[in-house]
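Undergrad: A structural model of the following input is requested.
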Amino acid sequence: MNKNDLIESVAEEFELTKTYARDLVDRVFEKIMVAVNSGEEVALFGFGRFKVVERRARTGRNPQTGETVKIPARKVLKFEAAKALKESLNPKRRPRKKAA
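TA: Sure thing, here's the model as predicted:
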């Protein structure tokens, strides 16, 4: 599913115009970006959390030349799925009954 598919799905489900649905989806993404850029953690119950993690500087290797390269420290966005989302992806199976 891409952004346009999401917009179409929201528009159909809630009987909205695509323009209005696009504005809603854009605003939700914008609010998440603003919060993350200011250092806040964004937690969506039942879905997961977005948070900024700082990676330290390290040395790497250029795969073409084999030369060592310094990789600077940087901030990256990390997503951690909620327990409910993880369980929906991997539903627990009932144990088999042992044959007598």
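
Undergrad: contacts and neighbour counts: CA atoms only from here.
TA: Noted.

Undergrad: check contacts around residue 79.
TA: For residue 79, the contact set (Cα atoms under 8 Å, 6 or more residues apart in numbering) comprises 48-51.

Undergrad: quick check: longest helix of this structure.
TA: Ranked by residue count, the top helix of the chain under DSSP state H comes out as helix 18-37.

Undergrad: tell me how far it is from the chain's mean position?
TA: Chain-centre distance of helix 18-37: 14 Å, with Cα atoms, centre = their mean, to the nearest Å.

Undergrad: now stretch 40-57: buried residues?
TA: Residues of stretch 40-57 classed as buried by neighbour count (16 or more other Cα atoms under 10 Å): 42-43, 48, 50-52.

Undergrad: for comparison, sequence B:
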Amino acid sequence: MTLKQLAPDLAAAHELTRKQVEAVLAGLVETVTTRLKAGDKVRLTGLGILQVRDRPARTGRNPGTGQPIEIQASRKIAFSAAKELKDVV
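TA: Predicted structure coming up:
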């Protein structure tokens, strides 16, 4: 499901227009992106926590040849689901 698909449901539930909801969702994505770039954790109560984690360089294996390869250090976004969400799903 995409943000555009969420917008009509949220608009109907909160008596807003679809365009207003799409603008709010776009603002949410922009704000979350900015905060993650800054290194902050983003806690969405009832949904979970988004945070950036540093992954160190490591040795891996090429699945085709089995040869060892060096995997560079990287930064990844991690999501930890909230207990409320886990209980519902």
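
Undergrad: superposed, what's their TM-score?
TA: Overlay of the two chains. TM-score (TM-score structural alignment, normalised by the length of structure 2): 0.89; 89 aligned residues with a Cα RMSD of 1.3 Å.

Undergrad: any idea what residue 5 of structure 2 aligns with in structure 1?
TA: The equivalent of residue 5 of structure 2 in structure 1 is residue 5 (alignment by TM-score structural alignment).

Undergrad: show me which positions of whichever helix or strand that match is part of end up buried.
TA: Using DSSP states H and E, residue 5 of structure 1 maps to helix 3-13. Neighbour counts over helix 3-13 of structure 1 (16+ other Cα under 10 Å) mark 7-11 as buried.

Undergrad: average gap between that helix and structure 2?
TA: Aligned to structure 2 and superposed, helix 3-13 of structure 1 gives a mean residue distance of 1.5 Å (mean Cα distance after the TM-score superposition for structure 1).

Undergrad: specify the angle between that helix and helix 18-37 in degrees.
TA: If you take axes from the mean of the first three to the mean of the last three Cα atoms, to 10 degrees, helix 3-13 of structure 1 sits at 120 degrees to helix 18-37.

Undergrad: what comes into contact with helix 3-13 of structure 1?
TA: 16-18, 20-22, 25.

Undergrad: so the most centrally placed residue in structure 1 versus residue 52 of structure 1, what's the distance?
TA: Nearest residue to the geometric centre of structure 1 (Cα atoms, centre = their mean): residue 79, 4.6 Å. In this structure, residue 79 of structure 1 and residue 52 of structure 1 are 9 Å apart, going by Cα to Cα, to the nearest Å.
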